[in-house]
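J.: Predicted model and sequence follow; I will ask about them next.
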Amino acid sequence: MDLVAYVATAPRRGETVTGRAFRTVPGGKGANQAVAAARSGGSVTMIGAVGDDDFGVRLRASLAGDGVDTGGLRTVEGESGTAHIVVDDDGGNAIVVVPGANGTVDGLADGDERRIAAADALLLQLEIPLGGVLAGARAAHEHGVRVVLTPAPAQPLPPELLAVTDLLVPNEHEAAVLTGKSDPCDAASALLALVPEVVVTLGEKGSLYAVRDAEPVHVPAPRVKAEDTTAAGDTFVGALAVAGGEGRTMPDALAWASAASALSVQRPGASASMPHRTETDAFAATLHGSRTPS
């Protein structure tokens, strides 16, 4: 659950500031990507865990309300995961994640491998233990399912996870943490030694797509006024997975995902800000050279 405080300027260490608004919004990187993919037209199943608290009830209902299959969503004793977010008037954010029930997802449960095997793609993030991420990735790899990994929160990735990852989607900061290279092109090049495809998201500058034995492709983002950038990256990944599953080329898929992300940053909240497919299609159609998925 995202606990979001809106302020003019984020507080520095030891400083107290007065906020102008507070919202409690269903979130979490996995759930955000699930909602983004579902609203983009995908058929989505969520694997994860919530606590047996009130937040857990709300989170499950929120996913189901967006058409996400929650059959793989466990309920465990204790608190659900929370993210404590401060959003400033420039749309920037700072986030503290408390894992809660997410910390119990250290492997696959009964039925999870079947759910993964039935998918076109498995979207993974690092807000659950690496053991759970690796188990899911290995199951997907064994069944020929595309593994898309968002390495956030950023941390060193074990070689055995990278070996079964098809597409890595870090932002600029995460790419720099993983490679020690601040330039996105250099970071993407270094990451291609570890995985076959990389997309580095660049915020308002768009995204950079790199694949082995080809020149990187930069896809610009639409110019919009950002109100809240929370979950912009998750919106992008969810839409990208759907566009890719529909057979679009990567440049086209990236442009469409950028359109979805651009819509999301103009609205407050995480999953609440994510556009539905009709909205993304309409917005993408207004952009120069864009086409909606067939």
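T.: Everything's here; your move.

J.: from here on, contacts and neighbour counts on C-alpha atoms
T.: Noted.

J.: how about the strands in the stretch 1-150 of the chain?
T.: 2-6, 21-25, 45-51, 69-76, 82-87, 93-98, 121-124, 146-149 (DSSP state E, counting those that start in this stretch).

J.: Distance from the chain centre to the fifth one, please.
T.: A distance of 16 Å separates the C-alpha centroid of strand 82-87 from that of its chain, computed with Cα atoms, centre = their mean, to the nearest Å.

J.: Need the residues that contact that strand.
T.: For strand 82-87, contacts defined as Cα atoms under 8 Å, 6 or more residues apart in numbering pick out 1-7, 10, 27-28, 93-100, 228.

J.: another one to put next to it:
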Amino acid sequence: MRLTVVGAINVDLTARVSRAPARGETVGDGSLTRQAGGKGANQAAAAARLGADVRLLGAVGDDAEGREMRRELARAGVDVSSVQTVPDATGTALIVVDSEGENSIVVCPGANASIDSGALRVEPGEALLVQLEVRDEVVVAAARQATGMFAVNASPARKIPHEVLHRADLIIVNETEYGQLPEVHDVPLLAVTLGAAGAILLERGVEVARAVGLTTDVRNSVGAGDAFAAALMISIARGDAYPQALQLACAVGAAAVADERSQPSLNLLDSYAR
């Protein structure tokens, strides 16, 4: 299937520590890694590795980091021909991951804040997946062009533009975002991830599917929600039944947390069927 993703592209600077520092505290046992990240890039890379034909709309800087992110995405199988190059530095995320795989993140958007919404081009009929790590006008521009299935991963949580909310066929949130965004509670289709407990799918507020979580070794939860979103989007867009789509997405999310990278190595989607 053909999928276009609109979203952020970041360099992830990740410090792994035994425990995250408290306010005002220094923890000295960290190890630092530098990886490809950003919610848009993570979802595009995951979808491509799951077997979709994926194009990413976003922006990087005219710098070494931007060129590196393009190469990483292309290596994952993502079409980067529509990624814009802007004067600002490529976005960066500063991430702390503790021994249990839990994370805290500070995003410095850089080039992601300079995406030219007027230059976005969504092809007629193609499925479209967006997040909220880019400016509202970018998300609105994408929604206005969407004629195929349109999904919104409402993360990071903030007020969703009215036009986007009412155009969305599917909204994806975690438990915390669900509590912060009461406006999504009665949308046509809502997926809520529940961490280790799995996920539920609600149609106009009524539960229509539930999937259990899979036991796995947690290495890094940064890319898990993005992998889940990519898998759920692909599965529903191709016509899978809701319970099957949700279970596949949970299995992919479990595979993602077992990988140290924000853009984990994944197999074709149907290999996760139980």
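T.: Structure's in. What do you need? The structure presented is a predicted model; accordingly, all values stated were derived computationally and were not measured.

J.: ChimeraX command to pick out the buried ones of the contacts of strand 82-87 of the first structure?
T.: Buried residues within these, by 16 or more other Cα atoms under 10 Å, are selected in ChimeraX with:
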select :1,2,3,4,5,6,7,10,27,28,93,98,99,100,228
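
J.: Surely residue 274 of the first structure is in contact with residue 263?
T.: Yes. At 7.3 Å, residue 274 of the first structure and residue 263 qualify as touching, with contact defined as Cα atoms under 8 Å.

J.: Which one of the two is surrounded by more residues?
T.: residue 274 (33 against 23; other Cα atoms under 10 Å).

J.: how about the strands of the stretch 1-150 of the first structure in TSV, adding distance to residue 106 of the first structure?
T.: Output for these, formatted as TSV (distance: least, Cα to Cα, whole Å):
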stretch	distance to residue 106 of the first structure
strand 2-6	22
strand 21-25	25
strand 45-51	10
strand 69-76	12
strand 82-87	18
strand 93-98	16
strand 121-124	13
strand 146-149	16
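
J.: Quick check: which of these is buried the most?
T.: The highest mean neighbour count among the strands of the stretch 1-150 of the first structure, using mean count of other Cα atoms under 10 Å, belongs to strand 45-51: a mean of 24.

J.: Which one, of the strands of the stretch 1-150 of the first structure, ends up nearest to residue 243 of the first structure?
T.: For the strands of the stretch 1-150 of the first structure, the distance to residue 243 of the first structure is smallest for strand 121-124, at 11.3 Å, taking Cα to Cα.

J.: helices and strands around that closest one, which ones?
T.: Other elements packing on strand 121-124 of the first structure under the criterion 3 or more Cα pairs under 8 Å, 6 or more residues apart in numbering; DSSP states H and E are helix 29-39, helix 130-142, strand 146-149.

J.: cutoff 7 Å now
T.: strand 146-149 (3 or more Cα pairs under 7 Å, 6 or more residues apart in numbering; DSSP states H and E).

J.: now the helices for the first structure?
T.: Here the first structure has its helices, by DSSP state H, at 29-39, 54-65, 112-117, 130-142, 159-162, 172-179, 184-191, 232-245, 250-264, 277-286.

J.: Nearest to residue 215 of the first structure, out of those helices?
T.: helix 184-191 (9.8 Å).

J.: Now tell me what touches that closest one from outside.
T.: 172, 175-176, 179, 181, 198, 200, 210 (Cα atoms under 7 Å, 6 or more residues apart in numbering).

J.: try 8 Å
T.: Helix 184-191 of the first structure has contacts (Cα under 8 Å, 6+ apart) with 172, 175-176, 179-181, 198-200, 208, 210, 216.

J.: Narrow those to just the buried residues.
T.: The buried subset of the contacts of helix 184-191 of the first structure (16+ other Cα under 10 Å) comprises 172, 175-176, 179, 181, 198-200, 208, 210, 216.

J.: from those residues, which single one is nearest residue 36 of the first structure?
T.: Distances from residue 36 of the first structure to these, taken by Cα to Cα, are shortest for residue 199, at 17.6 Å.

J.: Could you list which residues are in contact with the aligned residue in the second structure for the closest one?
T.: Mapped onto the second structure by TM-score structural alignment, residue 199 of the first structure lines up with residue 191. Residues counted as contacts of residue 191 of the second structure (Cα under 8 Å, 6+ apart) are 170-173, 199-202.

J.: quick one: stretch 158-171 of the second structure aligns where in the first structure?
T.: Against the first structure, stretch 158-171 of the second structure falls on residues 155-168 (TM-score structural alignment).

J.: Need the contact partners of the matching stretch.
T.: 134, 137-138, 141, 146-151, 177-178, 194-199.

J.: Kindly report the same for stretch 222-234 of the second structure.
T.: So stretch 222-234 of the second structure is contacted by 1, 3, 39, 42-44, 46-47, 50, 52, 103, 129, 151, 153, 172, 193, 245-246, 248-250, 252-257, 261-264, 269 (Cα under 8 Å, 6+ apart).

J.: Could you check how far the residue nearest the centre of the first structure is from residue 125 of the first structure?
T.: When Cα atoms, centre = their mean is applied to the first structure, the residue found nearest the centroid is residue 234 (2.6 Å). Residue 234 of the first structure is 10 Å from residue 125 of the first structure, where distance means Cα to Cα, to the nearest Å.

J.: go on, residue 62 of the first structure?
T.: 20 Å.

J.: ok, now residue 13 of the first structure?
T.: From residue 13 of the first structure to residue 125 of the first structure the distance is 29 Å (Cα to Cα).

J.: Repeat that for residue 205 of the first structure.
T.: 23 Å.

J.: Pick out whichever of the two has more residues nearby.
T.: Between residue 205 of the first structure and residue 125, counted using other Cα under 10 Å, the more crowded position is residue 125 (21 against 13).

J.: quick one: what's aligned to that one in the second structure?
T.: That one, residue 125 of the first structure, aligns with residue 131 by TM-score structural alignment.

J.: which residues touch the nearest residue to that match once chain neighbours are set aside?
T.: With Cα to Cα, 6 or more residues apart in numbering as the criterion, residue 131 of the second structure has its nearest non-adjacent residue at 4.7 Å, and that residue is residue 153. Applying Cα under 8 Å, 6+ apart, we find residue 153 of the second structure in contact with 129-132, 171-173, 229.

J.: Please consider this matter closed, and thank you.
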